[in-house]
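Enquirer: sequence plus predicted model, see below.
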Amino acid sequence: MTDRPDVWWRDAVIYQVYIRSFADADGDGIGDIAGIREKLPYLRDLGVDALWINPWYASPQADAGYDVADYRAIDPAYGTVADAEKLIVDAHDHGLRLIPDIVPNHTSDQHAWFRAALADEPGARDRYVFRPGRGEHGEEPPNNWRSHFGGPAWTRVPDQDGRPGSWYLHLFAPGQPDLDWSHPDVAAEFEAVLRFWFDRGVDGFRIDVAHGLVKDPALPDLGDASDQLGRTYPAGGHPYVDRDRVLEVYESWRRVADSYEGDRMFVAEAWTPAPERLARYVAPGRLHTAFNFDYLLAPWEPAALRETIDVTTGHLREVGAAATWVLSNHDVVRHPTRYGRPPGEPEGATDLALGTRRARAALLLEAALPGGMYVYQGEELGLPEVEDIPDEALQDPTWERSGRTVRGRDGARVPLPWSDEGASAGFSPAGAAAPWLPQPEGWTRYAATRQEGDPDSVLELYRTVLHRRRAHPALGDGDLTWVSAPGDAVLHLRRAPGFACVVNLSDAPVELPAHDEVLLTSAPLEDGRLGTDAAAWLAVR
């Protein structure tokens, strides 16, 4: 069951829509499906091939929709199932495919299954991970696992007589109880959910926490309670990260997708301890693609970038899968800010001009690599991380769960600036409620309307890159050849036919290699030379 070489996802550009912050059509300060429909011409003209939409399901929003109460309903803040169906049709009419999120590791604590579990209905708790506590009276959690959002990964619930009873597992917020994927009801339900949305025309799914569904039934303590990605365990040995049996789930899901016409696909959010483990998720008969987080996390250093590219493409080539490159998403600091910080500094003083220059060069490099790529909403506007959101406005559960010591991910989720007019920079209509997260002062300088037509803007660079990438026969899926030597501060790669990408990560301008034409640069050439932290696309023989 190897993918055909012409399937669309092998070289697609997919735009991530964080729906709460994309576009608000009804004026309640929260993005919605109607807002996405209004912006479809913008996305088409940007040059993307598909949209990935973060969870739009009915949810109490304990974690921005990643706590799903009903997988077959749309949250009222976003619209209705009928609205979603109209969006799918409209997207297809604009030549865009549509990929919603699916959240299989956990549900909301408001899901009907979990409400039945709390009511202790017969067998209901078996769908989740309930266990008695440790200690003389069960007063201690069943093990030492920690929530990704801070604090213990267990919450105790009362028995029917009101006395403290068993504990349930939640690797994220308490409002996100983990499902037990050894229970047949769970597998059957999610296959039914896939079919529900495939029947309505979606083109695939992004799988949240794809590495984490299967837990060791013994639920042993972690040797290092902070090891939540399996770095200190042998391959497949972590109690809840990247266990071998999770691949059986995706083999079943692949059979569901393949039963539909139109090349439906999956992309996995799979955090694995090594690239060769990630390749197993996209082997024949399993998932189609997986996010390359090693590339996202790589520092702006030539050796690290080249090694990540080589390791990724090498392991994926062995299983016949295409790479998927990504620079930012809703869970990480936006890359213009990351690239503007000193090496190894996760926060602090940021040289945003430097970070933006590097981000422009990173776009040309990313778009030159073999495979597909993702664009996180607003990166085409050059948006930085918003690091001064007032404490009282923060909504990421990490903030409270960490005892207000970790600010969380809200800085990458601030509503988009569409225009330089209006109280919300065009995110909402006139007279609307305030955006659900405050926009910083001066946000309008990044507005799409202000950048349109400016050849030096980040938006126009993205449009140019994505359209030229689609048109050039060398770009997209395929192979690359390095011309530079390992350790060189200037990365030089070639793609056939007739294409080269050069990235200068040295501290001085460099001469361009022999070429027939300069196709595109991320920054103006300096006396014919490529400046530091700049990239060029070249036509070569």
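Expert: Looks like it came in fine. Being a predicted model, the structure only gives us computed values, none of them experimental.
Enquirer: going by C-alpha atoms from here, please, whenever you check contacts or count neighbours.
Expert: Will do.
Enquirer: what packs against the helix or strand harbouring Trp197?
Expert: Assigned by DSSP states H and E, Trp197 falls within helix 184-198. Secondary-structure packing of helix 184-198 (3 or more C-alpha pairs under 8 Å, 6 or more residues apart in numbering; DSSP states H and E): strand 70-74, helix 246-258.
Enquirer: between the shortest one and helix 184-198, how many degrees?
Expert: In terms of direction (axes from the mean of the first three to the mean of the last three C-alpha atoms, to 10 degrees), strand 70-74 departs from helix 184-198 by 20 degrees.
Enquirer: mean neighbour count, the helices and strands packed on helix 184-198: which tops it?
Expert: Stretch with highest mean neighbour count among the helices and strands packed on helix 184-198: strand 70-74 (a mean of 19; mean count of other C-alpha atoms under 10 Å).
Enquirer: what's the angle from the helix or strand where Ile99 lies to helix 184-198?
Expert: Assigned by DSSP H and E, Ile99 falls within strand 97-102. Strand 97-102 runs at 160 degrees relative to helix 184-198, counting by the same axes, to 10 degrees.
Enquirer: what comes into contact with whichever helix or strand comes after strand 97-102?
Expert: Downstream of strand 97-102, the next assigned helix or strand under DSSP H and E is helix 112-118. Applying C-alpha atoms under 8 Å, 6 or more residues apart in numbering, the contact partners of helix 112-118 are 69-70, 107-109, 123-125, 127-128, 157, 177.
Enquirer: put this next to the previous one:
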Amino acid sequence: MNAIMRDPAQSVVYQIYIKSFCDSNGDGIGDLPGITSKLDYLAYLGVDYLWITPFFPSPQRDNGYDVADYCAVDPVYGTMADFDELVAEARSRGIGIMLDMVLCHTSDQHEWFQRALAGEERFRRYYILRDGHGSIGPGDPGEPPTNWQCAFGGSAWQWEPRLGKWYLHLHDVSQPDLDWTNPEVREEMAKVVSFWRERGVAGFRFDVINLISKPEVFEDDTEGLGRRMFSDGPHVHEYLKELVERSGIDGMMTVGELAATDLENCVRYTNPAEHELGQVFSFHHLKVDYAGGDKWALAEPDIARLREIFASWQEGMQAGGGHNALFWCNHDQPRAITRFGGRGQVGKPGGSWDHVGKMLAVCTHLMQGVPYVFEGEELGQTNAGFASIDDVRDVESLNNYRILVEKGASEDEALEVIRERSRDNGRTPMQWTAGPAAGFTTGEPWIGVPENHELINVEAEQGRAGSMLEFYRGLIQMRHTLDVVSRGRVGFVEACESAPRAIVYERWLEGDAAAAARAAGQPVRLLVACSFDAEPCRVKPVRADGGVVALDGAEVLVDTYADDAVRVGEDSLELRPHEAVVLSLA
């Protein structure tokens, strides 16, 4: 039943946070029929796959990432018939459906955990249970087995008297981690993936998949909060190969979300010879505004560090045969436009909002890999600007607000951090119209709608020349049609001292691929220059070998200012504030 989709190298994926995309029945929560109703819009945008966040039955402690049943649809999102209709209607438009699989942990309401609580030894072995440190015997919890901290704040261990053990939860306390050393667990996970593949799913995104293999020995982390102890564990590659083989998904569109990973492992995860994953999400580039590496401490983005990260991952993955997923935004991140300075003249052409949004799009869409567009990103949606902590729904944000206040921050100071960092910034409703609730629902939305939906919305942008939406359509079309974008090599160049906040790289084709592109009238070598500076700068691109990139005869393919005023010299290029330019080199 699998649809035959576009080659992954030419593909663009659109992420849908189902709860906030489109509500079809007025209950204030997005659903599967709502997605189906917007397929014509997504086909207009030009995307090839839709990654949909979890819609499985769930108590919603972590907005669906706490799964209570892997092979059913939560009634709040629709029915299995609704899902089947979505798959069929998407396929008829040349779009494949990708599902979000949460295989590291379950909800504590899942039948398996409930049966473990009831004393069934088989299901106790599905989870990671340990005696406490310093426990003097049954019934005495002692202290948590290790000092590991969970992703949402606090200990990663929870004492459960009914189990007589501590259980590990690397995320919320309601999300006990599965024990992948148990072959029965691995078999169950393969059955889950196979179930959805057989229903016509075209691809999968695997949530925090590099955390499924825990260390052989559980011990304290003497250098941090534990993440390095359980990321990219000793059997993770073995488990992934087994999952891919048993579920029959080798060759399908797959991407893994990887927490605290490294380049070496990501090359291995995504090298086709390994038969593990198609691409990986790594998050190092989205920590360049963390003061001291702390997500909850604000700092201006370090663009020099951003450039280093992009260069090392683009060139490193290329050298090892690996593949990147390219992204700025998702359901776990604040909006990139706000993060990187797009606060001016929001919703209006020519402000920093417009320039930053288009520049960010060029920066990643022209790189080597598969671009991912998060719902509303193509419109230029911004952070929500929460007026009160009461407007926030996210468990991670609420936990860290409390922690910040406990550490001495005032409520206003803590709220300012949450405004900038909360995952709920990416979870506010998709902005379809300027009308009530942004056209997302006829009821009361589950989370508030930003006021700027009156300016930033599909209705205002679709078909309007120069809009953010139409700009994204153009970039997606470039990946579909230009071989140098979809298959070219990549190399980063220095931008010279006068442009310290510029990121500049080349894309090029070689050999037969270059000859074929020339014969088809396509460009063979591109220079991509992106300024993250609020002031003008002059880029003089110099390759790693010291050679200056000649710009004589260069043709402007893309300019985010779109005014035919790009100034290109023999060996330099002038960029205006937050401008991005793509040149076809002679």
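Expert: Received it, and whenever you're ready, just let me know what you need. The model shown is predicted, which means the values in this text are computed figures rather than measured ones.
Enquirer: care to give me the TM-score?
Expert: Once superposed, the chains reach a TM-score of 0.88 (TM-score structural alignment, normalised by the length of structure 1), with 510 aligned residues with a C-alpha RMSD of 2.6 Å.
Enquirer: related to what we said a few turns ago, could you dump the helices and strands packed on helix 184-198 of structure 1 to TSV with distance to Glu400 of structure 1?
Expert: As requested, those are exported to TSV (distance: least, C-alpha to C-alpha, whole Å):
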stretch	distance to Glu400 of structure 1
strand 70-74	25
helix 246-258	31
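Enquirer: so for structure 2, the centremost residue is which one?
Expert: Residue closest to the mean C-alpha point of structure 2, counted by C-alpha atoms, centre = their mean, is Asn330 at 4.3 Å.
Enquirer: how far away is that residue from Thr428 of structure 2?
Expert: Here the distance between Asn330 of structure 2 and Thr428 of structure 2 works out to 12 Å (C-alpha to C-alpha, to the nearest Å).
Enquirer: among the contacts of helix 112-118 of structure 1, which two are most distant?
Expert: Asp70 and Val157 (22.2 Å; C-alpha to C-alpha).
Enquirer: just checking, what packs against the helix or strand containing Glu420 of structure 2?
Expert: Glu420 of structure 2 is part of helix 411-421, with elements assigned from DSSP H and E. The contact analysis (3+ C-alpha pairs under 8 Å, 6+ apart) places helix 411-421 of structure 2 against helix 395-406.
Enquirer: tell me what the helix it packs on is packed against?
Expert: Using 3+ C-alpha pairs under 8 Å, 6+ apart, helix 395-406 of structure 2 sits against helix 411-421.
Enquirer: which parts of stretch 404-419 of structure 1 are buried?
Expert: Counting neighbours by 16 or more other C-alpha atoms under 10 Å, one finds that the buried residues in stretch 404-419 of structure 1 are 407-419.
Enquirer: buried residues in the helix holding Glu420 of structure 2?
Expert: Buried residues in helix 411-421 of structure 2, counted by 16+ other C-alpha under 10 Å: 414-421.
Enquirer: could these go into a markdown table alongside distance to Leu225 of structure 2?
Expert: As requested, the buried residues of helix 411-421 of structure 2 are arranged in a markdown table below (distance: C-alpha to C-alpha, whole Å):
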| residue | distance to Leu225 of structure 2 |
| --- | --- |
| Ala414 | 22 |
| Leu415 | 24 |
| Glu416 | 25 |
| Val417 | 21 |
| Ile418 | 21 |
| Arg419 | 24 |
| Glu420 | 23 |
| Arg421 | 20 |
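Enquirer: ok, those residues vs Gly96 of structure 2, which is closest?
Expert: Arg421 (31.4 Å).
Enquirer: so the closest residue to that closest one other than its chain neighbours: helix, strand or coil?
Expert: Closest residue in space to Arg421 of structure 2, ignoring its immediate chain neighbours: Pro334 at 5.7 Å, by C-alpha to C-alpha, 6 or more residues apart in numbering. Following DSSP: H, G, I helix; E, B strand; the rest coil, Pro334 of structure 2 is assigned to coil.
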